[in-house]
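In: After the sequence you'll find the predicted model.
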Amino acid sequence: MNIIGTKWIFKNKMNEHGVITRNKARLVAKGYDRGTSDKTLFIKRKEDDIILVQVYVDDIIFGSNNEELCETFVEIMKSEFEMSMMGEFNYFLGLQVKQLKDGIFLNQAKYCKDLFRKFGMDKCKSINTPFSTSCHLDHNIAGNPVDETKYRGLIGSLLYLTANRLNIMFVVCMCARFQSAPKESHFNASKRIIKYLQGTKEVGLWYPGNISLSLNSYSDSDFAGCKIDRKSTSGTFHLLGSSLISLQCKKQACVALSTTEAEYIAAGS
């Protein structure tokens, strides 16, 4: 399936909300089904063929296993808007896409380099792990405070990176818990993540073209891992064939009284 990026120019002087609403209504009227979890995703099936359309403000990304469906979609949009075709999709909102014959590779190497420069760590040494197994973050009330704005900016940048770098989600979410009154210990833990990214910035997700469509889900949890309230953290991830498509890391809402209960809550999520 080839992915094509498109940018349209609005013909009519409508506000942004009005244009987007009309565009979505147009797609639904043409037989496109709106995504249940992602309302900006539209799907249309024709026998064994499928076309996927992602709408983001004034950009559209679409792809299909049938070129005819792509051409039909372009004609529908051209009847409503003046469109400029950007060609095969290769970069979007910090996400780099390499479309090869045997699959698609996604990574955020350029975004990582911009992140290093933004926080003055473009020449820092790399480290093998994003978090120390012996480190347990807490509020550290007696610690030295740091600039809240800078810390929140760093956490926000790292959270956006987890869209592709799912292996840092746990530690980023851990550091994100202390944005209200960050201390030097929290900031150092966050900078360790950047040092880890320095040596792994080219790492990404590989989606081979010949995978099976079997969906497998897994869950796990620690037990009373949070030093502050003794709550456990659930982890779940989902594989489509051999490709990772979703990962979640979230602190549980209640205190588990046993490892069995913590695992049950994780599986239930």
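Out: It's in.
In: make it CA atoms for all contacts and neighbour counts henceforth
Out: Noted.
In: Please name the nearest non-neighbouring residue to residue 242.
Out: residue 211 (6.8 Å; Cα to Cα, 6 or more residues apart in numbering).
In: how about that neighbour, what does it touch?
Out: Residues in contact with residue 211 (Cα atoms under 8 Å, 6 or more residues apart in numbering) are 240-243.
In: And residue 246, by the same measure?
Out: Listed by Cα under 8 Å, 6+ apart, the contact partners of residue 246 are 237-239.
In: Which element, helix or strand, includes the residue nearest to residue 242?
Out: Taking DSSP states H and E as the definition, one finds residue 211 inside no helix or strand.
In: Residue 165 versus that one, what's the distance?
Out: 21 Å (Cα to Cα, to the nearest Å).
In: Give me the residues contacting whichever strand or helix holds residue 54.
Out: Residue 54 is part of strand 49-56 when elements are defined by DSSP H and E. Residues from elsewhere that reach strand 49-56 (Cα under 8 Å, 6+ apart): 40-45, 60-66, 69-70.
In: Distance-wise, check the residue most central in space within the chain relative to residue 56.
Out: The centre of the chain sits closest to residue 163, judged by Cα atoms, centre = their mean, with a distance of 1.8 Å. Counting by Cα to Cα, the gap from residue 163 to residue 56 is 16 Å.
In: want to compare, so here's the second one:
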Amino acid sequence: MCKELEQVMQEKFEMSALGEMTFFLGLQVHQSKEGIFIPRTKYVGDILKRFQMGDSKHSGTPLAQNHGITPNGMGEHVDPSLCRAMIGSFMYITASRSDIMFPTCLLAHYQSNPKVSHLVAVKTIFRYLKGCPDTSLWYPKDDNFDLIAFSDSDHGGCKIDAKSTSAGCQFFGKSPSHVVLQTSKPV
């Protein structure tokens, strides 16, 4: 059936078959008899290198619980294009790295007018990723792929503007497929 599909696709579209997928949109993909493994190690290494964070010490957490990040921030202004590039590099992997979702979304609020304190927090996320670059996705071949979803809300949880924060995570079988964090105005 795969060969038939390939032939039909080649008749309808200009394409060529290159064999098993090993990269897709910058993601490594390893396929085996046991399932599909999507490591994030290469991407994490690439962004650490891109922003000269490869030699930094690692952090045990992406953001301190009492982080104190505010719109006013402490320190001088820093280059907004640098902060946007750094935060953008996190946004690409937040769907599979729920551990950096909250700090990434929080710091994205301040990327148009970042201060030194915001840049320090962004660099903390990089140092955290350096300490755990091997967090990956695994989709076993014989998994049941039932859709299971979880959600959580913290009404008025944002200390800056009293907005509600909510999060959700969906799984296909045992593997996460999508993670969402959002803030909204209180009702």
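Out: Everything's here; your move. What you see is a predicted model, and the numbers here were worked out from it, not measured in a lab.
In: Next, the TM-score between them, please.
Out: Overlay of the two chains. TM-score (TM-score structural alignment, normalised by the length of the second structure): 0.92; 187 aligned residues with a Cα RMSD of 1.6 Å.
In: before we move on, back to that, now check the second structure for the residue matching the residue nearest to the centre of the first structure.
Out: Matched by TM-score structural alignment, residue 163 of the first structure corresponds to residue 95 in the second structure.
In: likewise residue 103 of the first structure?
Out: Matched across to the second structure, residue 103 of the first structure falls on residue 35, judged by TM-score structural alignment.
In: what's around that match, how many residues?
Out: When neighbours are counted by other Cα atoms under 10 Å, residue 35 of the second structure registers 13.
In: Same question for residue 162 of the second structure.
Out: Neighbours of residue 162 of the second structure (other Cα under 10 Å): 14.
In: Let's verify the aligned partner of it in the first structure: helix, strand, or coil?
Out: Aligning on TM-score structural alignment places residue 162 of the second structure opposite residue 230 in the first structure. Residue 230 of the first structure falls in the coil class when you classify it by DSSP: H, G, I helix; E, B strand; the rest coil.
In: Which residues are in contact with residue 230 of the first structure?
Out: By Cα under 8 Å, 6+ apart, the residues touching residue 230 of the first structure are 224, 255.
In: Look up how far residue 122 of the first structure lies from it.
Out: Using Cα to Cα, residue 230 of the first structure is found at 37 Å from residue 122 of the first structure.
In: go on, residue 84 of the first structure?
Out: From residue 84 of the first structure to residue 122 of the first structure the distance is 36 Å (Cα to Cα).
In: higher neighbour count, those two?
Out: With neighbours defined as other Cα under 10 Å, residue 84 of the first structure and residue 122 compare such that residue 122 has more, 16 against 12.
In: list the contacts for residue 262 of the first structure?
Out: Residues near residue 262 of the first structure by Cα under 8 Å, 6+ apart: 221-223, 232, 234, 256.
In: Next: residue 149 of the second structure.
Out: Each residue near residue 149 of the second structure by Cα under 8 Å, 6+ apart is listed here: 168-171.
In: So which of those residues are in strands?
Out: 168-171 (DSSP state E).
In: Among these, filter down to the buried ones and hand me the PyMOL syntax, if you would.
Out: To isolate the buried ones among these in PyMOL, judged by 16 or more other Cα atoms under 10 Å, type:
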select buried, resi 169+170+171
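In: Check the ones in strands among the contacts of residue 149 of the second structure and tell me the two furthest apart.
Out: Largest separation among those by Cα to Cα: 168 and 171, giving 10.2 Å.
In: Relative to residue 8 of the first structure, how far out is the residue nearest to residue 242 of the first structure?
Out: Distance, residue 211 of the first structure to residue 8 of the first structure, by Cα to Cα: 33 Å.
In: Please enumerate the strands of the second structure.
Out: 23-24, 27-28, 30-31, 35-38, 137-140, 147-154, 164-172, 175-184.
In: Give me the distance between residue 97 of the second structure and residue 131 of the second structure.
Out: Counting by Cα to Cα, the gap from residue 97 of the second structure to residue 131 of the second structure is 14 Å.
In: no, scratch that, I was asking about residue 145 of the second structure
Out: From residue 145 of the second structure across to residue 131 of the second structure, the span is 30 Å (Cα to Cα).
In: rewinding a little: can you tell me how far the residue nearest to the centre of the first structure is from residue 76 of the first structure?
Out: Residue 163 of the first structure is 31 Å from residue 76 of the first structure, where distance means Cα to Cα.
In: No further queries at this time; thank you.
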